[in-house]
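Colleague: give me a model of this one.
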Amino acid sequence: MTKPRIVFVIFEGFQPLDLVGPYEVFQHAGRHSDGFSCQIVAPTAGPVRTRGGLPVHAEYGVADLDPRGIDTLVAVGGEGVDQARHHRALVDWIAAAGAQARRVTSVCSGVFLLAAAGLVDGCRVTTHWSRGEQLAREQPGLRVDCDPIFIRDGRVWTSAGVTAGMDLALALVEDDLGRAVAHAVAQELVLFLRRPGSQSQFSVPLWSRQPSSDPIRAAVATIHADPGARHAVADLAAQAGLSPRHLQRRFTAELGTPPAGYVERVRVEAARRALSEGDDPVEAIARRYGFGTAETLRRSFHRQVGVTPSDYRDRFRTVSGEPRSAL
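Modeller: Here you go, the predicted structure:
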């Protein structure tokens, strides 16, 4: 029986983890099934340097590899994608291969290659958070959503940056071979159990803008210092030496979200860490971080993260851990 062909597209200046992480997931999946045939293609065969200068051998150049018969096409990302997406022979090959492949995928900024090849027109896609605005601006026909770590839109799968490529690969393995195989692969690679695609790629330092004034910096520092404390606008305003109305206006202007929304995100992030790193009951975490009740935490957590606290804990416990109590 012919193994499904998975072809990775690389180029000068690509991000090595975008290739190596998913590649290893597929290789390990082969230990529990008939496996996959993984191939690497570049503009020309031979050594291709990563963004850090590490040479990786591409087995094929685009002139050497038949674009027909590919099961899954994987376009990796990296700083070099801005040059690669203007390489006519590479883009033409991706277009031909992707048009016939059962599945078209990208990791990180690899979605720019798929877009250049016309393979994702009208699709909902994601990419590394730092590239989202550029992608939306350059490709107005795409529905760009940089919150999820990966998105499936029909046969098109796109993921956020770097390690999210492994989450995407585990999802593809589960889609093809079932949850048991995906779980076994996660164990072998000492990964957390597969994150759902709706899981946000943002942690607090990423989603938060940097405040530009001292009063708002002080308010932000107060919130982060003790997420579970009472952070009413009046209290934050008094500390910052502003009226509540003025604080509300400046806070929203500088950070893009009102104080209440910011406090909620900081609290959810604190709860997320507590769920993944400890065994405290959900009710205790809710009280500690200012939610009051487990139900309030559940609603806020699902709104911000895309899953419930219990699902998050189940999926993010280490593979050696025991299942924990659920909400």
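
Colleague: okay, CA-based contacts and neighbour counts for the rest of this
Modeller: Fine.

Colleague: gap between Asp121 and Val111?
Modeller: 11 Å (CA to CA, to the nearest Å).

Colleague: again with Ala286
Modeller: For Ala286, the distance to Val111 - CA to CA - is 38 Å.

Colleague: one step back: more neighbours, Asp121 and Val111?
Modeller: Val111 (30 against 16; other CA atoms under 10 Å).

Colleague: another for comparison:
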Amino acid sequence: MTSKTAKLASCPTHARLVVFVVYPNIVLLDLVGPLQVFSHAPDLETGRNGYDCVVVSVDGGSVGTNTIVSIPTVSAASIADRDIHTLVVVGGDGAIPGMKDPKLVATVTALTARAQRTCSVCSGALVLAATGALDGRRVVTHWDDCRMLADEFPRVQVEMDPIFIKDGSIWTSAGITAGIDMALAIVAEDLGRASSFSVARSMVVQMVRSGGQSQFSPALGRQLRDRAGQFEALHVWMVDNLHLPLSVETLADQMNMGARNFARVYANVMGITPAKAVEAMRVEKAQHALETTERSIKQIAASFGFKTEDRMRRAFLRLLNVSPSDYRQNFHLP
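Modeller: Got it, this is the predicted structure:
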């Protein structure tokens, strides 16, 4: 256990200071998503809010975002005498010039040295990497910035897929709304899962996602591969009919194509066979049912075409590396 991790584990139950670092042209949601989580996370043991939040910039004052809204901030120097529990470097288009701004990099470096936990949201990883704090660390950022992060900072171990990664006292998240997932996971670590679920419910967040989940939703992944929309109508029909035996012949009939030709064209466009696409959709729907309903695993398996619990279990292990029962235990929202 590192010294910072030990400090986190022994942190008293009074409000923990969360410092958000902003600079010109941030993405507004990169800030306000995690800010909303920390601002309303209850410490169920004390009955008070678990965090005290402050937004800082290099010199203080109003900072512009990528919207019409500007953010009031205090200077980083104004909190020099306060202990920082969690530091969050916000992302946005301003991160690209920001990672080369000596004053911003020096400010974030000094704040990181005082923080028990340091985080970045989206492209905020570029600014944080410029301080050297990410050297040798596994990190993630928005998929569109992963190449730049790897090229600019070759000592950083960039991963493209996860929605967030925790490496010791360093947390990094993928694009925009993934910052909410990271913040909820931090609340769960600090205050317990009940507190995290309470915030998620109040924000009408569908679920508390683990960092290992992909920043590419299955539906988005299908759309990215099928850019011409050749199979868009078919995919809608498949999702609505997963209880049916969706053979290649059945899918081909929906496309008015021969089975052999359909299988070949589908695999070329989508990168997977029709059978694997059906299995992925069934797992996706079963995940949602496990998260949000009290239906038994047997009922869910039957509803989405798995036929048996064992077939559903094998599909979950293949695609998610977790059993349906373990998935429900980790992600079910009571």
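
Colleague: now do the same end-to-end measure for stretch 164-178 of structure 2.
Modeller: End-to-end distance for stretch 164-178 of structure 2, by CA to CA: 7 Å.

Colleague: give the aligned range of that stretch in structure 1.
Modeller: Mapping stretch 164-178 of structure 2 onto structure 1 (TM-score structural alignment) gives residues 150-164.

Colleague: what does the matching stretch rub up against?
Modeller: Stretch 150-164 of structure 1 has contacts (CA atoms under 8 Å, 6 or more residues apart in numbering) with 15, 17-18, 21, 77, 102-109, 111, 120, 123-129, 146, 148-149, 165, 167-168, 197-198, 201.

Colleague: buried among those residues? Make that a PyMOL selection.
Modeller: A single PyMOL command selects the buried members of the contacts of stretch 150-164 of structure 1 (16 or more other CA atoms under 10 Å):
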select buried, resi 15+17+18+21+77+103+104+105+106+107+108+109+111+120+123+124+125+126+127+128+129+146+148+149+165+167+168+197+198+201
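
Colleague: mind checking which of the contacts of stretch 150-164 of structure 1 land in strands?
Modeller: Counted as lying in strands by DSSP state E, out of the contacts of stretch 150-164 of structure 1, are 103-107, 124-125.

Colleague: for the match of stretch 164-178 of structure 2, the distance to its chain's centre please.
Modeller: Taking the mean of its C-alpha atoms, stretch 150-164 of structure 1 sits 8 Å from the chain's own mean (CA atoms, centre = their mean, to the nearest Å).

Colleague: buried residues, that stretch. List them.
Modeller: In stretch 150-164 of structure 1, counting by 16+ other CA under 10 Å, buried: 150-152, 156-164.

Colleague: also stretch 13-31 of structure 1?
Modeller: 13-19, 21-26, 28-30.

Colleague: equivalent analysis for stretch 107-118 of structure 2, please.
Modeller: Those would be 107-109, 111-112, 114-118, for stretch 107-118 of structure 2 by 16+ other CA under 10 Å.

Colleague: nearest residue to Cys123 of structure 1 in space, please, no chain neighbours.
Modeller: Leu142 (5.5 Å; CA to CA, 6 or more residues apart in numbering).

Colleague: and that neighbour, how far is that from Cys108 of structure 1?
Modeller: In this view, Leu142 of structure 1 and Cys108 of structure 1 are 16 Å apart by CA to CA.

Colleague: His28 of structure 1 now?
Modeller: His28 of structure 1 is 22 Å from Cys108 of structure 1, by CA to CA.

Colleague: same question, Val181 of structure 1
Modeller: 25 Å.

Colleague: with Thr222 of structure 1 instead?
Modeller: Counting by CA to CA, the gap from Thr222 of structure 1 to Cys108 of structure 1 is 34 Å.

Colleague: swap in Gln39 of structure 1?
Modeller: From Gln39 of structure 1 to Cys108 of structure 1 the distance is 19 Å (CA to CA).

Colleague: do Tyr262 of structure 1 as well
Modeller: For Tyr262 of structure 1 relative to Cys108 of structure 1 (CA to CA), the value is 27 Å.

Colleague: same check on Pro215 of structure 1?
Modeller: 36 Å.

Colleague: report the contact partners of Asp92 of structure 1.
Modeller: Counting by CA under 8 Å, 6+ apart, Asp92 of structure 1 has contacts Ala117.

Colleague: work out for me the element it sits within.
Modeller: Assigned by DSSP states H and E, Asp92 of structure 1 belongs to helix 88-100.
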